[in-house]
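[1] can you look at this prediction? I've put the sequence above it.
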Amino acid sequence: MKALIMAGGYATRLWPITKDNPKALLPVGNRVILEYILDKVLELDVETYISTNRFFETHFRPYAERYDVGLIVEDTLHEEEKLGTIGAMKKAVDELGLDDYLVIAGDNLFSFSLRDFLGRYRGETLIAVYDVGDPELAKRYGVVVLEGDKVVSFEEKPLIASSTLVSTGVYIFPRKIMRLIDEYLQNGNKDSPGYFLQWLLEKGKEIRAYRFSDYWYDIGSADSYLEALKTLLSESHVEEIQISPYAKIIPPVVIKRGAKILGRSIIGPYAYIGEECIIENSDISDSIIFRKSIIRNSTIWRSIIDEKCEIRNLELRKSLVGGHAKIQRGE
């Protein structure tokens, strides 16, 4: 078996913060998404590869080297050129050969053990499913209907959800199924594994489901990103920073090296402050502030501020601010 972490997308739903940063490398707590996935995969002792694109190759190479995993690079630089998940799976088979493949979406944060998941594998396609508890929310994903652990229906992004169980972007495809990718790609949607699963069911192929609870986050929106931060940030990580005696930190928070917390600022709970940020007389909670941003005399709640921004005299709630922006209200 080989493990394949899919990180070849351009994450347009989270632009502008992912315009120059791959989604799999966004920080959640004191680590990036990819590191949470790699820790789980490397417990299995299987050949592991990250699949990405030429545009983001240099971002992923240090992680591939640090974790001693392979890198498969599709020769694309733009969203409209990308191979898509199924196209990237075909490229992996072409480069690495037919095998059973554990395939994991690189923007996935999930609670279960991959060792336990692998223990449920019996030679048929296996997918991890999670109950989102809301039919409206389920409609955003691949909706699954089960009899026991057997998948009897799968519909990608249906107009009406027939259940609240959804596929979570963690799969095992046996080699006999990987062999069918060329046939599927002649007419099938190359981007979403959900359509591939629908096609397999239509061809009479068996699919089994592994149900889990606790938590799952598909980091496809600002809301899911911030919710993941709240779930996974259980303790504070404060590096070498400058902090005013009048400032207050409410854990848990992450404050990276070189940050300056000045004046009567209040940081936290659930705040990520990147390297060399300057926060002065500001309240920041439930938010992520990327490196070298400056926040003065402002209140930031449930927002994501990209790198090298400057925010002054504002109250921002549920906002997403792109890199290098300068926003202020008059004194």
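    Nice, I can see it. Numbering: from 1, shown residues only.

[2] okay, CA-based contacts and neighbour counts for the rest of this
    Fine.

[3] quick check: the residue nearest the centre of the chain vs Tyr184, distance?
    For the chain, the residue nearest the mean C-alpha position is Asp107 (2.0 Å; C-alpha atoms, centre = their mean). Taking C-alpha to C-alpha, to the nearest Å as the measure, Asp107 falls 24 Å from Tyr184.

[4] ok, Tyr270 next?
    Applying C-alpha to C-alpha to Tyr270 and Tyr184 gives a distance of 44 Å.

[5] of these two, who's got more company?
    Tyr270 (28 against 16; other C-alpha atoms under 10 Å).

[6] pull the contacting residues for the nearest residue to the more buried one once chain neighbours are set aside.
    Closest residue to Tyr270 in three dimensions, ignoring its sequence neighbours and counting by C-alpha to C-alpha, 6 or more residues apart in numbering: Asp286, at 4.7 Å. Taking C-alpha atoms under 8 Å, 6 or more residues apart in numbering, we find Asp286 in contact with 226, 230, 268-271, 301-303.

[7] swap in 7 Å and give it another go.
    With contacts defined as C-alpha atoms under 7 Å, 6 or more residues apart in numbering, Asp286 is in contact with 226, 268-271, 301-302.

[8] so which of those residues belong to helices?
    Judged by DSSP state H, these include Leu226 as members of helices.

[9] biggest separation within the contacts of Asp286, which pair?
    Leu226 and Gly268 (13.0 Å; C-alpha to C-alpha).

[10] quick one: buried residues of the longest helix that the chain contains?
    Among the segments of the chain that qualify as a helix by DSSP H, the longest is helix 84-96. Burial within helix 84-96, assessed by neighbour count using 16 or more other C-alpha atoms under 10 Å, is assigned to 84-93.

[11] ok, and here's another one to check against it:
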Amino acid sequence: MKAVVLAGGYATRMWPITKHRPKMFLPVGDGTVIDIIFEDLEADERIDEVFVSTNERFAETFETFLADAPYEKPTLSVEETAAEGEKFGVVGALAQLIEREGVEDDLVVIAGDNLLSFDVSEFVDFFESAGTPCLAAYDVGSKERARSYGLVQLDGDRVVDFQEKPDDPQSTLVSIACYAFPEETLPDFDTYLTGGNNPDEPGWFLEWLQDRGTVHAFTFDGAWFDIGTPESYLDAVSWYLDGGTFVHDDATVEDSELGANVHVMADASVVNSRLDRTVVFSDAVIRDADIRNSIVDEDTHVENLDLSNALIGAHSHLE
């Protein structure tokens, strides 16, 4: 069995924080978003190779990361794009990867910006039992949120209806970016695309498959975060920290008050300040400031300011 980790997005909604780094490298606790996925895939002996699908712009970043990482399975598979407007779409990129890498096995596909509260091996167990294309589904608990995703209706664990980003959701159960495809269904990617169908959202492809055969859904409780906006990233950090703080041993915190869900990275300095629900990257300096619901990038200096809901880019100086 093969796996693909989708890491080709440009995360423009999180610029400047993600302008020069893939969003799946954003820290959550003592690891990153993508580390959690890699660890699960590394532990599952049924998966013998993991393709990391990224773009030309971030290829070198991933090469460096994988060279230093303890994982043995991941290999890089590079899309020939370097900007948002050149993207093939998720389905198009997957079809190209299947052809480029000669994939002829069952295939598990996970978005690298997914923070999952279930073990990927549980999803693989479900997929092997079902023997059909499968997706993971989660109840987002809000019809407003459901409008942004593919809506799933089930009969037991079989998908009986699928609507991509409906204007008027009838439920709150949505498909997340975690899929599995039996080997014999891989040619369906080309069939779908040559028919002029939407190459971008994988939900449209799953809806197309569901119209032609059986698709099953793995549902789970717990938590799921789609790291695509500053708010969703801070939500994920808050879930992971559970109201606590994470201060690296090499960070300096003096005469300061750290509220709930604060992460201060190595070599950062926080002096005479108050932080709440904020991530401070390495080598940042915060002095005499009050910062809430914000992300402060590396090598940044913030002094004598009261900030809320801020994205402060690397190497900035604000006072």
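    Sure, I can see it. Keep in mind that this is a model prediction, so the values were computed, not measured.

[12] quick one: the helices in the stretch 101-250 of the second structure?
    Taking DSSP state H, counting those that start in this stretch as the criterion, the stretch 101-250 of the second structure carries its helices at 120-130, 143-146, 188-194, 202-212, 230-241.

[13] any chance of the ones you listed in a markdown table, plus distance to Asp30 of the second structure?
    Below are these laid out as a markdown table (distance: least, C-alpha to C-alpha, whole Å):
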| stretch | distance to Asp30 of the second structure |
| --- | --- |
| helix 120-130 | 20 |
| helix 143-146 | 29 |
| helix 188-194 | 37 |
| helix 202-212 | 31 |
| helix 230-241 | 10 |
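
[14] which one of these lies nearest to Arg13 of the second structure?
    Closest among the helices of the stretch 101-250 of the second structure, once you apply C-alpha to C-alpha, is helix 230-241, at 7.8 Å.

[15] quick one: the closest one aligns where in the first structure?
    Applying TM-score structural alignment, one finds that helix 230-241 of the second structure aligns to the residue range 222-233 of the first structure.

[16] what's the answer for stretch 167-186 of the second structure, then?
    Residues 159-178 of the first structure are where stretch 167-186 of the second structure aligns, taking TM-score structural alignment as the criterion.

[17] quick one: contacts of that stretch?
    Stretch 159-178 of the first structure has contacts (C-alpha under 7 Å, 6+ apart) with 98-105, 108, 123-135, 138-139, 141-145.

[18] so how far is it from its chain's centroid?
    Per C-alpha atoms, centre = their mean, to the nearest Å, the displacement of stretch 159-178 of the first structure from the mean C-alpha position of its chain is 17 Å.

[19] swap in stretch 193-207 of the second structure?
    Distance, centroid of stretch 193-207 of the second structure to centroid of chain: 21 Å (C-alpha atoms, centre = their mean).

[20] and it, what's buried?
    Neighbour-count burial for stretch 193-207 of the second structure [16+ other C-alpha under 10 Å]: 198-199, 201-207.

[21] stretch 10-27 of the first structure now?
    Of the residues in stretch 10-27 of the first structure, those with enough neighbours to count as buried (16+ other C-alpha under 10 Å) are 10-11, 14-18, 21-27.

[22] inside strands: which ones of those?
    Counted as lying in strands by DSSP state E, out of the buried residues of stretch 10-27 of the first structure, are Pro27.

[23] closest one of the buried residues of stretch 10-27 of the first structure to Thr48 of the first structure?
    Ala24 (15.7 Å).

[24] hang on, that closest one packs against Gly106?
    Yes. Counting by C-alpha atoms under 7 Å, Ala24 of the first structure touches Gly106, with 5.3 Å between them.

[25] common neighbours of those two, please.
    Shared contacts of Ala24 of the first structure and Gly106, counting by C-alpha under 7 Å, 6+ apart, come down to 7, 34.

[26] nearest to Ala314 of the second structure, out of the helices of the stretch 101-250 of the second structure?
    Between Ala314 of the second structure and the helices of the stretch 101-250 of the second structure, the shortest separation by C-alpha to C-alpha is 15.4 Å, and it involves helix 230-241.

[27] what sits against the counterpart of Asp276 of the second structure in the first structure?
    For Asp276 of the second structure, the aligned position in the first structure is Ser285, judged by TM-score structural alignment. In this structure, Ser285 of the first structure makes contact with 267-271, 300-302, judged by C-alpha under 7 Å, 6+ apart.
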